[in-house]
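S.K.: A predicted structure for the sequence below; I have some questions about it.
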Amino acid sequence: MELDNIDFQILWLLTENSRIQWKDLGEQIHMTGQAVGNRIKKLEDNGVIKAYSLIVDEMKVGLSYTAFILIYMKTSNHNSFIQFINEQNEVVEAHRISGEGCYHLKVKIHSQEKLNLFLNEILEYGNYSVSLSINEIKQRNPLIATI
């Protein structure tokens, strides 16, 4: 699907507030609410918009640790590890990487004790190195750089 400038404007406005009414969004880009709704439906049907989400204050819900874990696999069969990380709610991002290590995980966890338990489970698949986030400096929606 080829996206035009209007599609990008809609996407940008939805990243700012995914609950915005189509009528209000349309007013900002000089379209009717129905025309905006038709475009959004097309973006959804073509898989451009995969889901809508919300941002939660992690400290208020008890997710006080963010850890970045670099995994060094013991074996070339990674299927069981991939299944394991897909089953773990603590893993919010997982990337297969080139260079040093095999996988890079971003983990949000309640306590240091829970992190230690999680790391012990990882040892079944390989070794790791861990970095803890001290302070988030910037969080950016990658779409905004495109627009």
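M.R.: All right, it came through fine. Numbers count the residues shown, from 1 in each chain.
S.K.: only C-alpha atoms for contact and neighbour calcs from this point on.
M.R.: Noted.
S.K.: who are the neighbours in contact with T15?
M.R.: Contact analysis of T15 by C-alpha atoms under 8 Å, 6 or more residues apart in numbering lists N141.
S.K.: what comes up buried for the helix or strand hosting it?
M.R.: T15 belongs to helix 5-16 when elements are defined using DSSP states H and E. By 16 or more other C-alpha atoms under 10 Å, the buried positions in helix 5-16 come out as 7, 9-15.
S.K.: Same check on stretch 119-138?
M.R.: 119, 122, 125, 127-128.
S.K.: what's the answer for stretch 20-27, then?
M.R.: 22-23, 25-26.
S.K.: Same question for stretch 54-71.
M.R.: Under 16+ other C-alpha under 10 Å, the buried positions of stretch 54-71 are 65-71.
S.K.: Going by distance to L54, which of the residues you listed wins?
M.R.: Taking C-alpha to C-alpha as the measure, L54 lies nearest T66 of the buried residues of stretch 54-71, at 18.2 Å.
S.K.: What segments of the protein are helices?
M.R.: Secondary structure of the chain (DSSP state H): helices located at 5-16, 22-29, 33-45, 79-87, 112-122, 142-146.
S.K.: take a look at this one as well, against the first:
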Amino acid sequence: MNNKIDDLNWRILKLLQENSRLSMSNIGREVGLTPPAVAERVKKMEDLGILEGFNAKVSYTLAGYQLKAIITLRAFMGKLKPFLEMVKTLEEVINCYRITGDENIIMEVVLKDQAHLERFIDELIRYGETRTHIILSDVVSDAPIKRLK
């Protein structure tokens, strides 16, 4: 699929990752294409699944959450599959990945306060052992995908 992303598409992707609200006209001016040509390329990248969507970035603190944490889970025997279904229903979970290593799951969560964190962990420990890491600050967040050299 990488052969579908030529130099112009990479330039378009860079601009969209920096600001997904850019108009096709503005992108066209930056990359030297007409707005319809940009729109056609964007549509094709959407159809191919290269562009997966356009999202708004929300400040978790201004949305009312005081804590952001990374929680890993090492599932108990027979509890991984039920957990994988249940985790999809948890509003606190903003990212969840099944991983290799000692733990099975790593989640990024937002929580209102420490009491909320405690209740959340109490829900998780039915499925396995948890390890919690409070995020102090973002060092790299939502970095754009770049062309590998």
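M.R.: Yep, that arrived. The structure presented is a predicted model; accordingly, all values stated were derived computationally and were not measured.
S.K.: closest to L54 of structure 1 out of the helices of structure 1?
M.R.: Of these, nearest to L54 of structure 1 by C-alpha to C-alpha is helix 5-16, at 9.9 Å.
S.K.: could the buried residues of stretch 119-138 of structure 1 go into TSV alongside distance to I55 of structure 1?
M.R.: Shown next, in TSV, are these (distance: C-alpha to C-alpha, whole Å):
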residue	distance to I55 of structure 1
L119	26
I122	28
Y125	32
N127	32
Y128	29
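S.K.: so which two of those are the farthest from each other?
M.R.: Maximum distance among those (C-alpha to C-alpha): 10.4 Å, for L119 and Y125.
S.K.: So what does L3 of structure 1 match up with in structure 2?
M.R.: Structural alignment (TM-score structural alignment) places L3 of structure 1 against I5 in structure 2.
S.K.: Please work out how many residues are found near that match.
M.R.: 16 (other C-alpha atoms under 10 Å).
S.K.: how much space between it and T100 of structure 2?
M.R.: Using C-alpha to C-alpha, to the nearest Å, one obtains 30 Å as the distance from I5 of structure 2 to T100 of structure 2.
S.K.: how deep is P35 of structure 2 tucked in, by neighbour count?
M.R.: What P35 of structure 2 shows, counting by other C-alpha under 10 Å, is a neighbour count of 16.
S.K.: That one pairs with which position in structure 1?
M.R.: P35 of structure 2 maps onto G33 of structure 1 when the alignment is built from TM-score structural alignment.
S.K.: Now that match: closest residue in space that isn't a chain neighbour?
M.R.: The spatial neighbour of G33 of structure 1 that comes closest, neighbours along the chain excluded (C-alpha to C-alpha, 6 or more residues apart in numbering), is K23 at 3.9 Å.
S.K.: My guess is that neighbour contacts I29. True?
M.R.: No. Using C-alpha atoms under 8 Å, K23 of structure 1 is not in contact with I29, being 10.1 Å away.
S.K.: Grab the nearest non-local neighbour of L63 of structure 1.
M.R.: H110 (4.6 Å).
S.K.: How many residues are close by that neighbour?
M.R.: H110 of structure 1: 16 neighbours (other C-alpha under 10 Å).
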